[in-house]
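>>> sequence? don't have it. structure:
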């Protein structure tokens, strides 16, 4: 609330000259006027860097330390001292790098001389003298840097001490216990404070009525006052409703603008952008009314404070109203970032408006009783009911956020990070809404205010981030003409992530982090971190990325030029051209990385020990990848295979599609890609059908029936082979009588074709010609035949009667024994009739 009040006050004071009011500007002093001369970066040295006065700094530091020991030092004084010390520290930080190039040069010269021997007498006199001279000069050049480092350390320690004191003050303020607001004795104090404040405002107004100077100023500024009042009143009463209706109609597509209707996304984007006018225009009206009241010169000191609080409350209310219309749109056809029903959206708009009203009311109530000058009991009683009402509205708003998270989880939509964040915000709002009234009831009003009102400000910032994210998506869709059913693009998501990261300092300011602490954090961040003798800073990283990107782009341009303009004009085959282009890319990227590291000033020598220690473990863990990488380089340099070659590796056969440093892609004749590690191509057996030339042998076996004229068969096959246009004349096609087969006489037609890639079509065509010529010549192409011999064919006749099989003696005895066993088994039946069977 105080932050909004300060911003509004500065803005209004800047606008007061436009209204013709005479304003007085307080005199300000810059840190350079209050800091001693030692803190001024002066000239007078060739390098442009002043030599700090360390004696004056030490004296000033002693005085600051003594002042910090005083228990009644104010926060404003602490801030002033901190700014002064930071100016000193910046100067010492610059002085730490003085004589840097000369020191590096001397160190390089000492390194060139080598390490001093153990026995100095063994060293050459001129070398020893040169070493001593350089060492003395190095010590002289390093002395200012040592002094600057000592002064920098003391200044930095003082800054940290002041930060610790300020944080302790802030914590003690938050944990300060005020009188209980529910104690009836404190109610009388609050009522008395309100009555006194009202009496003071009325008294100030009566005093201004009796002042002739104030009345004359009122008469002089009356036209301006009337104009401001007319503008502010008209905008608040009529203009605001017109603007909201216009934006609503634009977002819902009710207007007949053909250019907009032809682009719904553009219309929606324009509506989102113009929706900001729902805040700007009413806020200008509120500011106009405030300027009119302040220009009238009829407000006293307390009246001016109350007017600022009322103007701030009006602006806060209109911001809340705009956020409510964005998060919970009134029309069902408008885009809503929350999955809620129409009734829930209506409830959300009411809750957001109430929150804006309660925040403004809180500021007005505290301004009415004097804010910081108010009695603690009165401030506790006045603020408690507003805090409770605000917490109730915040609790209900958090429930709506949770309802959105549940609806999103129950729907078929993917749960994005935004939806998870909305659910987390809702749960956090519930906990804070429960904790703030309890703290206020226990007398911790400052803690309750520091908990609930930053939460509301964070919700506003979160809603603005959602709006900006939606605008980025719409802008991307318009620029790329992306259809609605297309997958979510990556670029808007990355921009949203960057936007969320950039908003973190604003969230930190909202939650009480001081601006000086943020500047300190960014200073440390920009300073970087130390690894051995190497300092890595964000600026160096940016230079590294920029230079490498330029080198990478130049490498790609060079590859494109080689592939399109240079190599096609040479006699190098296609595979060699691809190898040269790939090798150029690898070498160019490696050189770009080296140049980027060198340009950024990153010294990798300090990482040599760490790299050596890690190389052993990396070697064992990545030995397969390294082996494939080296094999890929060998393939690119030696080129046993090239892109477009027809190769056979194990059970895989196909055409080489691409060769990378780790693997090679083979496209089989089934149009599938097989990824083969490069190690298999180097260490294993590979058949390359088309490496040296495109010629290859084609063999067509054929069999003829026994009894055929073998000479005629050979002549026919020879004629067919000689007539094949792809067959080479040297060596010519040949026909061989191979064998006497089980079913046929076996011949082979062998020929060398000029392009082995056409081997299958040649075989097909020759087989067609063989079948045609053999049919014309009456030569039979046999098929497999077998003779089946039946041992007893008479059993297949229908009138066949099988002869009885003679019974052998042993079989008859066995049959008789079986009969007796059956009789005994039947007679032993337990039915009781066994005796009758013996008749």
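It's in. Treat the numbers as computed from the prediction; the structure is a model and nothing was measured.
>>> For the rest of this, base every contact and every neighbour count on C-alpha atoms.
Will do.
>>> Remind me which helix or strand residue 71 belongs to.
Counting by DSSP states H and E, no helix or strand carries residue 71.
>>> What of residue 765?
Assessed by DSSP H and E, residue 765 sits inside helix 759-777.
>>> How about residue 32?
helix 31-34.
>>> How far does that helix sit from its chain's centre?
43 Å (CA atoms, centre = their mean, to the nearest Å).
>>> Report the next helix or strand after that helix in sequence order.
helix 54-68.
>>> in stretch 311-328, what counts as buried?
Buried residues in stretch 311-328, counted by 16 or more other CA atoms under 10 Å: 311-328.
>>> still on that earlier bit, next secondary structure after the helix holding residue 765?
helix 809-827.
>>> Which strands or helices does that next one pack on?
Using 3 or more CA pairs under 8 Å, 6 or more residues apart in numbering; DSSP states H and E, no helix or strand is in contact with helix 809-827.
>>> what's the distance between that helix and the middle of its chain?
95 Å.
>>> the strands in the stretch 501-650 of the chain, which residues?
Assigned by DSSP state E, counting those that start in this stretch, the stretch 501-650 of the chain shows strands spanning 529-531, 534-536, 646-649.
>>> And the helices in the stretch 401-550 of the chain?
Taking DSSP state H, counting those that start in this stretch as the criterion, the stretch 401-550 of the chain contains helices spanning 417-441, 445-480, 490-502, 504-510, 515-527, 538-561.
>>> tell me which residues of the fourth one are tucked away?
By that I understand helix 504-510. 507, 508, 510.
>>> of all the residues you listed, which comes closest to residue 64?
Using CA to CA, residue 508 is the member of these that sits closest to residue 64, with 28.8 Å.
>>> got a list of contacts for stretch 624-642?
574-576, 579-580, 582-583, 619, 647, 656, 659-663, 677-679, 682, 688, 691 (CA atoms under 8 Å, 6 or more residues apart in numbering).
>>> Who are the contact partners of residue 100?
Residue 100 neighbours (CA under 8 Å, 6+ apart): none.
>>> One more pass at 10 Å, please.
The contact partners of residue 100, taken as CA atoms under 10 Å, 6 or more residues apart in numbering, are 141, 142, 145.
>>> Surely the first one and residue 96 touch.
Meaning residue 141. No: at 11.2 Å, residue 141 does not count as touching residue 96 under the criterion of CA atoms under 10 Å.
>>> Kindly spell out which helices and strands sit in contact with the helix or strand hosting residue 139.
According to DSSP H and E, residue 139 maps onto helix 125-174. Here helix 125-174 touches helix 54-68, helix 75-95, helix 100-113, helix 445-480, helix 515-527, going by 3 or more CA pairs under 10 Å, 6 or more residues apart in numbering; DSSP states H and E.
>>> hold the first one in mind and look at this next one:
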């Protein structure tokens, strides 16, 4: 086919399409029903909404078919149909008394419906929607009269505190106070009533959510029909054949219907034109776009070419889906479609979108061209095989959706659906097994090349193993009879893989845009901006994954409403609006600070007499002050209370002030220190018998602030060549040992338990690893214990040790445990030697042993320790 012929056909199809639009031949009723068809389609592939999707599909089918009706009658549903108006009346005065009466009626009936637990999922979803509407209105009402309340409260504050008991207030002030308090109570009454109603509505919403989740869980664990039950096969095949017979019969009846045939003849030119357009787009459109994208990409592979090729490649989805829409439109305006076929055909555009999107994603994940930019490290043969798997899996997913839609329309029982879907599920599992091998092979290849598996490769490895497990478990569950659990595993896994592939493509897109803007392809791997953009994209995809794996839209809206409402920390309420205000103001202050630093460094400071160290100190000081003021202004304007942070802010300001000065010394060693960074500012180091905190590192010397608040200037050469102990390198974690002694006779187990409790109660003590108590041994005067603990901040060890000693003393006094202290008894063998008598030796009283005399030799004197050999805790005291 020549280029001129192609252009002619494309222009002809475009003209026919425009004529169709102008004549208004696009099907109105069918398009109007697309919503219900799409809901049914989504419910067939997403877990958690099966019964709701069935109900919506039944409603759409009832509107499309006059011969087929589905009705569901339950007492709870009928009760809901008699519910008063769901939406409260809006007035300038807020909610009225009638609104609250209506709300009480709705809440009572909702409580009864929740208690009965007999309504369908659709009925509960409608009930939940009503409750959410009321709750939102109550939330708005909680802030009613806020301005007037603030005014009255300010007037009360101006009057001062109320007089204490026994004191009297003058009549004028007392009357004003009573009037203001009455006015304040009157203004606060609507808000209090709204708060009570809000709490009730919120509790009812949570109860409805619990019911829906319980039903979803029950559906997963309910044992149903096994597809291996051969007795179910004839019925399933007969149901499928009956469907095809009915479709054929409906088509024949439509052809023999005179009015329908007249419509067909009237719209025949449009039908032929749309069929031609559909044929061209479906048969050749994707191939044309693929070749065009490869031609645009070329061999240069620049960022601009890649982006243009990416935009062109979207035609691989748009053109085929457009062909399906044209085909569907031609079938509708032909007038020969029966209601059954028309209801099923509404799903075809969505199925086509899913199918061709899967092919497009597979083409990017497993590219044809060989190059280093492929997401997975695979061979050309493996990539070719991967593209086949992506196409087949997309087709199988489309087939499953179509069968599920037919089952909804025809009212097939679950056994029929299980028998027909089981082969599809098994084939999908087989292809997923092969696909998981590719993912694992990529991680293994990266590990063999780099020696150590990276974060991305590790994620791919985990993903591959997860897909492998799902592919094994899902068919087994389905074969046993857990069909709902099986399809809840297999089909969301397929959609998740497609979503992950789409995120990978977006990741490549952000990198190419970055290269286009910066022109630095070699540095894109180390750039921060693409990583941040990809992080945002990943966060935005979380709700999509939640929907894929069974979350309801109402769940997401509930989480969003609570997120927007914010949260409270202490007396401070923080909301996204407050956070955004903080970020914007702080960013503006930060930008101004950096501009001022640049101006000072390049324009003003070079013209002063300050040396380079002083200039750097001044620039750093401006940066610290500017960032501090920006943060302070942002926090204040955001409404965050800083009163509780005043002490911490004061301590931080002192620390920053000590680190502003810089001294330039020891150039060579300073450069080595700055490159190797064995120490950093703020580290607690010990060098040359001096220890303290590093406050400044320059190119020649390092300033250390000791605990005596004195500065020690250490040449950098000493730090390079000498031995340096760094207590806080990398972190502030360090060990503290506290020694404790108790008297002999104490219960050692009880002592150990008390010491353990005291250590674990300290906020700065890490619990992992936990603190330990060591029974060190038997000392001369006491039983020695050691508490060994790891502190979060080793610089606070003295404070922690002091607090622990205080608590130990208090606990020991409370428990009656004695802390011993050394006692000394002095024995004098010859006390008379201290007072010699010249005449004679005095008589020794009877019963008293005479000590040695001077003639017997020297009389040594010694101190005898008060050991506790008896274990009575009182010491021996010698032999008296």
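Everything's here; your move. What you see is a predicted model; the values in this text were computed from it and never measured.
>>> And the TM-score between them?
Here the superposed chains carry a TM-score of 0.68, computed using TM-score structural alignment, normalised by the length of structure 1; 633 aligned residues with a CA RMSD of 3.9 Å.
>>> Check which residues of the helix holding residue 32 of structure 1 are buried.
Quick answer for helix 31-34 of structure 1 (16+ other CA under 10 Å): residue 31.
>>> related to what we said a few turns ago, point out the most buried one among the strands of the stretch 501-650 of structure 1.
strand 646-649 (a mean of 20; mean count of other CA atoms under 10 Å).
>>> helices or strands up against that one?
Right, strand 646-649 of structure 1 is packed against strand 652-659, strand 663-668, strand 686-688 by 3+ CA pairs under 10 Å, 6+ apart.
>>> Need the ones you listed in TSV (columns: mean neighbour count).
Shown next, in TSV, are these (neighbours: other CA atoms under 10 Å):
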stretch	mean neighbour count
strand 652-659	20
strand 663-668	22
strand 686-688	16
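>>> quick one, which of these is nearest to residue 444 of structure 1?
Nearest of these (CA to CA): strand 663-668, 67.7 Å.
>>> Between the helices of the stretch 401-550 of structure 1, which one is closest to residue 812 of structure 1.
helix 417-441 (94.1 Å).
>>> Tell me roughly how far that closest one lies from structure 2 on average.
Taken against structure 2, helix 417-441 of structure 1 registers an average deviation of 1.3 Å after superposition, with mean CA distance after the TM-score superposition for structure 1.
>>> so how much does the helix holding residue 139 of structure 1 differ from structure 2 once superposed?
Relative to structure 2, helix 125-174 of structure 1 is 2.1 Å off (mean CA distance after the TM-score superposition for structure 1).
>>> Which is the succeeding secondary structure element to that helix?
Next element after helix 125-174 of structure 1 (DSSP H and E): helix 184-209.
>>> Am I right that residue 668 of structure 2 is in a strand?
No: counting by DSSP: H, G, I helix; E, B strand; the rest coil, residue 668 of structure 2 is not part of a strand but helix.
>>> separation between it and residue 617 of structure 2?
Going from residue 668 of structure 2 to residue 617 of structure 2 by CA to CA, to the nearest Å gives 21 Å.
>>> which of those two has more neighbours?
residue 617 (18 against 12; other CA atoms under 10 Å).
>>> count of residues packed around the aligned partner of residue 344 of structure 1 in structure 2?
Correspondence of residue 344 of structure 1 to structure 2, assessed by TM-score structural alignment: residue 382. Counted with other CA under 10 Å, the neighbours of residue 382 of structure 2 add up to 14.
>>> what about residue 382 of structure 2, helix or strand, and which?
Judged by DSSP H and E, residue 382 of structure 2 forms part of helix 380-410.
>>> Now that helix on structure 1. Mean distance?
Mean deviation for helix 380-410 of structure 2: 2.5 Å (mean CA distance after the TM-score superposition for structure 1).
>>> Please tell me how far that helix is from the chain's geometric centre.
32 Å.
>>> for that helix, packing partners?
Using 3+ CA pairs under 10 Å, 6+ apart: helix 380-410 of structure 2 touches helix 34-45, helix 50-64, helix 233-256, helix 339-345, helix 348-365, helix 414-450, helix 483-518.
>>> so where in structure 1 does the second one end up aligned?
Per TM-score structural alignment, helix 50-64 of structure 2 has no counterpart in structure 1.
>>> Distance of residue 197 of structure 2 relative to residue 637 of structure 2?
32 Å.
>>> whoops, I mixed them up, residue 549 of structure 2
41 Å.
>>> same thing with residue 239 of structure 2?
For residue 239 of structure 2, the distance to residue 637 of structure 2 (CA to CA) stands at 68 Å.
>>> Could you do residue 369 of structure 2 as well?
55 Å.
>>> Over to residue 244 of structure 2?
Per CA to CA, residue 244 of structure 2 is found 69 Å from residue 637 of structure 2.
>>> between the helices and strands packed on helix 125-174 of structure 1, which gets nearest to residue 183 of structure 1?
So among those, helix 445-480 is nearest, using CA to CA, at 14.4 Å.
>>> what's the matching range in structure 2 for the closest one?
If you align by TM-score structural alignment, helix 445-480 of structure 1 falls on residues 483-518 of structure 2.
>>> ok, now stretch 512-531 of structure 1?
The aligned range for stretch 512-531 of structure 1 is 550-569, by TM-score structural alignment.
>>> which residues sit against the matching stretch?
The contact list for stretch 550-569 of structure 2 (CA under 10 Å, 6+ apart) reads 43, 45-50, 125, 128-129, 132, 136, 139, 205, 209, 212-213, 216, 488, 492, 543-547, 573-579, 640.
>>> same question, stretch 249-266 of structure 2
Residues contacting stretch 249-266 of structure 2 (CA under 10 Å, 6+ apart): 243-248, 267-268, 270-271, 330-341.
>>> List only those of these flagged as buried.
For these, buried by 16+ other CA under 10 Å: 243, 247, 267, 270-271, 330-341.
>>> What residues does the spatially most central residue of structure 2 make contact with?
Per CA atoms, centre = their mean, the C-alpha nearest to the average position across structure 2 is that of residue 539, at 7.9 Å. Shown in contact with residue 539 of structure 2 (CA under 10 Å, 6+ apart): residue 533.
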